[in-house]
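Fold the following for me, if possible:
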Amino acid sequence: MPIDTFRTATSDDADAIADLVNRAYRPPAGAAGWTHESELVTGARINAAQVRLTLAQDDSHILLGLQQARLCACVNVVADGDGCYIGMLAVDPAIQAGGLGKQMLTHAEQFARQHFQASYCHMTVLSARPELLAYYLRRGYRQTGEYQPFPHDANAGTPLRADLQIEVLRKTLTD
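Purely as a prediction, here's the structure:
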């Protein structure tokens, strides 16, 4: 079932967003879903207070995807010069692999073009996640050759590998 409603999050959505993101990125061992990174990073990916701070930032929006009024996906879009940063794309693990991530990503890119007049989008992906990297490459993102260290100071969990890095991807937006 596709997403039937998109809307912009408010601070009232913070707890539900944090729950969704943590279930998608850092579920308990043996949980469903192919996008999680539990084998690479421990601890919560985000908490409700961090979501509220993200929502309070100028030019930062968390977009929600709903199925019959139930939260099933989210993504953060942040204006960044002539482009936008896209992050925190999450789909409920129980319904992943049904095209909802692609639908949410397309909505985020359209929002970036329409709301911020962005000419490109960029994102970061854990370099140790080849299946996730391949997913974004199929969606038109390109590797930039830029790598950054894992953001230890972002309160986004603890890496289980000392060599863990994030890779920057970029996509040019067209009308």
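
From here on, just use CA atoms for contacts and neighbour counts.
Fine.

What helix or strand is H107 located in?
In this assignment (DSSP states H and E), H107 forms part of helix 100-116.

got it, and H61?
strand 60-67.

in stretch 13-23, what's buried?
Using 16 or more other CA atoms under 10 Å as the test for burial, stretch 13-23 gives 13-14, 17-23.

no, scratch that, I was asking about stretch 136-154
Using 16+ other CA under 10 Å as the test for burial, stretch 136-154 gives 136, 141-143, 147, 150.

got the contact list for it?
Here stretch 136-154 makes contact (CA atoms under 8 Å, 6 or more residues apart in numbering) with 102, 122, 158-159, 164-172.

how about a cut-off of 6 Å?
For stretch 136-154, the surrounding residues in contact (CA atoms under 6 Å, 6 or more residues apart in numbering) are 164-171.

which residues sit in contact with the residue nearest to V77 when sequence neighbours are not counted?
Once flanking residues are discounted, V77 sits nearest to I86: 4.8 Å by CA to CA, 6 or more residues apart in numbering. Residues near I86 by CA under 6 Å, 6+ apart: 76-77, 123.

before we go on, could you also do this sequence so I can check it against the first one:
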Amino acid sequence: MSETTAGSAGFTGEPTFRPATRADVPALVALVESAYRGDSSRAGWTTEAHLLEGQRTNPESVTEAVEDPEGVVLVVELDGELVACCHLERRPGSAYFGMFSVRPTLQGGGIGRLVLAEAERVARDEWGVGQLEMKVVEQRADLIAWYERRGFRRTGVYSPFPYGDERFGLPLRPDLRFEQLTKSLPAV
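The predicted structure is shown next:
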């Protein structure tokens, strides 16, 4: 992240990474919600507010991710404030990448690229896996393009959106579905 970006957002330090703890759950829920849903999400480019209303996550699912023995929730702090996160879940031969969130007012400044690079490092170097997998709402062409610029490939494998399950939000259109994306993690 450039000094200009950090300074313009009121931050002076470099981002630090650490595994989330149960004490982080309320801040993580607030961060994920702010990045994807409601008016606050419109300050960034990752908003889904035009596709979905309602919640993106809840304390129970974030707690489950934090306590998952086969995964880790990485948090990113700037000057002691939680500003970004992601969840990695270890799978046979791969790692699932999800819950990727950056504070909306900091989006576009390079923090997301740093989070993705750290997730790739953990998956490759600490877990020994050669691939990241994720699912993205197909209608999020701008987000899919961002991931493609970072080496992810569209697979053409789709899964339905969980209509009727308010834990995932309230769809504003009837055609939502997820596409699986993958990225190879060559050994370094």
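
residues in contact with the residue minimising distance to the centre of structure 2?
By CA atoms, centre = their mean, structure 2 has its centre lying nearest to F100, at 0.7 Å. Counting by CA under 6 Å, 6+ apart, F100 of structure 2 touches 85-86.

Quick check: it is in a strand.
Yes - assessed by DSSP: H, G, I helix; E, B strand; the rest coil, F100 of structure 2 belongs to a strand.

Tell me which residue of structure 1 matches up with it.
Alignment note (TM-score structural alignment): F100 of structure 2 maps to L89 of structure 1.

matching residues in structure 2 for the strand holding H61 of structure 1?
Per TM-score structural alignment, the counterpart of strand 60-67 of structure 1 in structure 2 is residues 71-78.

average offset between the matching stretch and structure 1?
Stretch 71-78 of structure 2: mean distance to aligned residues in structure 1 after superposition is 0.7 Å, counting by mean CA distance after the TM-score superposition for structure 1.

Need the contact partners of that stretch.
Residues outside stretch 71-78 of structure 2 that contact it (CA under 6 Å, 6+ apart) are 15-20, 66, 82-90.

Buried ones among those residues?
The neighbour count (16+ other CA under 10 Å) marks 15, 17, 20, 66, 82-90 as buried among the contacts of stretch 71-78 of structure 2.

Name the surrounding residues that touch stretch 130-140 of structure 2.
94-97, 177-185.

Out of those, the closest to G44 of structure 2 would be?
F97 (20.3 Å; CA to CA).

Can you tell me the element the closest one falls in?
Assigned by DSSP H and E, F97 of structure 2 belongs to strand 94-102.
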